[in-house]
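In: Need coordinates for the following:
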Amino acid sequence: MVRRSVLVVVLAAAAVGGGAAAAVPMERALTVARGAAIAGTSCTAFPDDSWWHADISSLPVHPRSDAWLSHMSSDVDLHPDFGPSYGDGPDYGIPITVVSASHARVKVGFQYADESDRVRYPLGKDTRIEGGRSSDGDRHAVIVDEDRCRLYETWHTRKQGTRWKAGSGAVWDLTSNALRPEGWTSADAAGLPILPGLLRWSEVRDDTIDHPIRFTTDVSSRHHLWPARHDAGSEDSLDYPPMGARFRLKASFSAAE
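Out: This next block holds a predicted model:
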């Protein structure tokens, strides 16, 4: 099991549903919307019928929703955490690098090799890394092969001498809904891809967000819910949110504010 010092990840729904701010179960048949292309490519962030594009506005509230909310940074408001802001510079946030199929591929040495996809990754001088290459944070790298519609993601990405290393890595076919093996991490501790959960500027410009937004909380349980494949929480109690949980904003919440 991968354990990390960074905040763990659950998912928040961009759609506004009925009732109080709440977690909702995802194991039901859902209606879906068409996903927008990733900027600079003709690839979408997974197929139109992916759960990433599911409309959850009519799903019931999860029985443990109130308990989860009460154990999630209850003294801190939900807030955007992307930049540049507060002097952090242009490398703050999780950038996306787009490459062609001809981009050179390199071997990567993984700390958690048994749960990583051990193929060659299109890393190079052009790879943008979260926080910059001198960062002491998560250093995620998110790379899209625009010709093959393949997504490559690594965590704790760094180059030491002539060799690339990372904590973990995963490769995704953006035309498929296939999940990772149960129990496997990815570049995200929930075993999910990072890119489809990012809020992108083109979505804000077009006033259309058809997917959940990735967010962090200070603590989670040692459990996960579908579609998550992995967890790295610190609490055994089911009253703490599991990785893979999906949260919905109150119907009264105004996105215009």
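In: Going by C-alpha atoms from here, please, whenever you check contacts or count neighbours.
Out: OK.
In: In the chain, which residue is most central in space?
Out: Note on the chain: the residue nearest the mean C-alpha position is residue 194, at 2.8 Å, using Cα atoms, centre = their mean.
In: quick one: that residue and residue 185 touch, right?
Out: No - applying Cα atoms under 8 Å, one finds residue 194 not in contact with residue 185, separated by 11.8 Å.
In: what is in contact with those two at once?
Out: With contacts taken as Cα atoms under 8 Å, 6 or more residues apart in numbering, residue 194 and residue 185 have no neighbour in common.
In: Skipping adjacent residues, who's closest to the residue nearest to the centre of the chain in space?
Out: By the measure of Cα to Cα, 6 or more residues apart in numbering, the closest residue to residue 194 outside its immediate chain neighbours is residue 188, 6.5 Å from it.
In: again with residue 152
Out: Among residues not flanking residue 152 along the chain, residue 171 sits closest, at 4.6 Å (Cα to Cα, 6+ apart).
In: Mind giving me the packing neighbours of the helix or strand where the one you found lies?
Out: Per DSSP states H and E: residue 171 is located in strand 168-173. Other elements packing on strand 168-173 under the criterion 3 or more Cα pairs under 8 Å, 6 or more residues apart in numbering; DSSP states H and E are strand 150-155.
In: Does anything pack onto the helix or strand just after the strand it packs on? Which helices or strands?
Out: Beyond strand 150-155 in the direction of the C-terminus, DSSP H and E gives the next helix or strand as strand 158-160. The contact analysis (3+ Cα pairs under 8 Å, 6+ apart) places strand 158-160 against strand 163-166.
In: Could you also give me the structure for this next sequence, so I can compare it with the first?
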Amino acid sequence: MTSAFVVSLEPGRSFARTGLLLAALMSTLGCGDKEPSPLEGPGRQIISDPGSTELCRKPLFPADSPWNKDISTAPVDSQSSAVISYLQGRGWGAGRMQIDFSMEVLCTDEAPMRSFQKTSDFYSPDCDDTAMPVPVGGALEGESGYECTGDGDCHLIVIHRPTRKLYEQWRAHLSGNTYQGGCLAVWELDRLYPAQGRGEQCTSADAAGLPITPLLFDADEVAAGEIKHAIRFILPNDRIRNVTYVRPATHATRAASGGTNAPPYGVRLRLRANYPVDSLPTAGARVVARALQKYGMILADGGNIALTAQSDRFTKAKWNGLLGPLDLRTIQPSDFEMVEAGQRFTWTGDCVRTP
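Out: Purely as a prediction, here's the structure:
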């Protein structure tokens, strides 16, 4: 799989990046049960209590959270035909439905809490100015460690079990004692957030203002045979409706330059019920397709690779032989319908944080 970069001119969104990851590292920081390995040592996190891993497994957040709801029978939006026709005429980013496996999710009981130097990608009051847990042996999205060397999105995502919080930071870079970071969004995993999420008109580590992690599917879920939540998807900026969002999103961007028939941020697309799932080439692809029928996919950010999965670096199951980046390439925009989206909100940039 070759790397792909898409430039966004909107503050808070830079490059969407995917690439072939380095070989999986042996670590026990991951969100799943792992046997101790000879590489474990000081600073490594060993999950010894199977119950302690439950917070790391998806689905995340309370069952009534929007991304955890079954929308297989939800009404179709009145603009569905127009939106789907618009997308069909332009296609997915990269010209096909493809899967990005570069997103890392770290899950830890203990980690040093580190303060960071805010970059120009940090916005107030949207972002949280607080210390971030940084587990030993972890990695950023698309990187082998904590240094952002490839000028990608470099998300740093950590589930901190003791506080039951999810930390998601965009454009992080850690090298020695230097820690620079963009927008940090801290989420309470036990909280059922209101419709306005962390705040109306507010961004997060993703353009739509949504949490990233609950929308990522991982190898453990797919190997188990079921994904029980909606999936994160992204589109090039010229295929996203300008300055418009719908629930569950709370934010949009001016970089999105699509017209009135383009899908807005937060839109949920559902794979049609009669799609021939059995025609897909792998069992893993069929698991993903069934989730797209039951929970759909939510437009969360701008970029070039349609679907986002979690890297298998810290999971028990591995993607090799389970699911490939092009296993869903036959699925077209015309195979989807737009679930009723409700009110269209115009983004103004006036973030008002939710208490």
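In: returning to that earlier point: for the equivalent of the residue nearest to residue 194 of structure 1 over in structure 2, what are its contacts?
Out: For residue 188 of structure 1, the aligned residue in structure 2 is residue 206 (criterion: TM-score structural alignment). Shown here is residue 206 of structure 2, whose contacts under the criterion Cα under 8 Å, 6+ apart are 13, 170, 212, 300, 301.
In: Recalculate using a threshold of 10 Å.
Out: By Cα atoms under 10 Å, 6 or more residues apart in numbering, residue 206 of structure 2 lies in contact with 12-13, 153, 155, 168-170, 183-185, 212, 249, 251-252, 300-302.
In: secondary structure element for the residue nearest to residue 194 of structure 1?
Out: Here residue 188 of structure 1 sits in a region with no helix or strand, counting by DSSP H and E.
In: How much space separates it from residue 140 of structure 1?
Out: Per Cα to Cα, to the nearest Å, residue 188 of structure 1 is found 9 Å from residue 140 of structure 1.
In: any residues in contact with both of the two?
Out: A shared contact of residue 188 of structure 1 and residue 140, defined by Cα under 10 Å, 6+ apart, is any residue touching both; here these are 153, 154, 155, 168, 169, 194.
In: Looking at these, which two lie furthest apart in space?
Out: When those are compared pair by pair using Cα to Cα, the farthest-apart members prove to be 168 and 194, with a separation of 12.9 Å.
In: Quick check: neighbours shared by the two?
Out: Between them, residue 168 of structure 1 and residue 194 have 140, 153, 154, 186, 187, 188 as joint contacts when contacts are counted by Cα under 10 Å, 6+ apart.
In: what does the second one align to in structure 2?
Out: Which is residue 153 of structure 1. Using TM-score structural alignment as the criterion, the counterpart of residue 153 of structure 1 in structure 2 is residue 168.
In: what about the nearest residue to that match once chain neighbours are set aside, distance to residue 291 of structure 2?
Out: The shortest distance from residue 168 of structure 2 to any residue other than its chain neighbours is 4.5 Å, reached at residue 157 (Cα to Cα, 6+ apart). Here the criterion is Cα to Cα. By it, residue 157 of structure 2 lies 23 Å from residue 291 of structure 2.
In: about what we covered before: please verify my assumption that the residue nearest to residue 152 of structure 1 contacts residue 178.
Out: No - taking contact to mean Cα atoms under 10 Å, the distance of 11.1 Å between residue 171 of structure 1 and residue 178 leaves them out of contact.
In: So the two - more neighbours on which side?
Out: Set side by side, residue 171 of structure 1 and residue 178 show unequal neighbour counts under other Cα atoms under 10 Å, the larger going to residue 171 at 22 against 11.
In: Please name the residues that touch that one.
Out: When the contact criterion is Cα under 10 Å, 6+ apart, the partners of residue 171 of structure 1 are 116-121, 143-144, 150-154, 180, 186-187, 193.
In: can you give me the helices in the stretch 101-250 of structure 2?
Out: With helices called from DSSP state H, counting those that start in this stretch, the stretch 101-250 of structure 2 shows them at 219-224.
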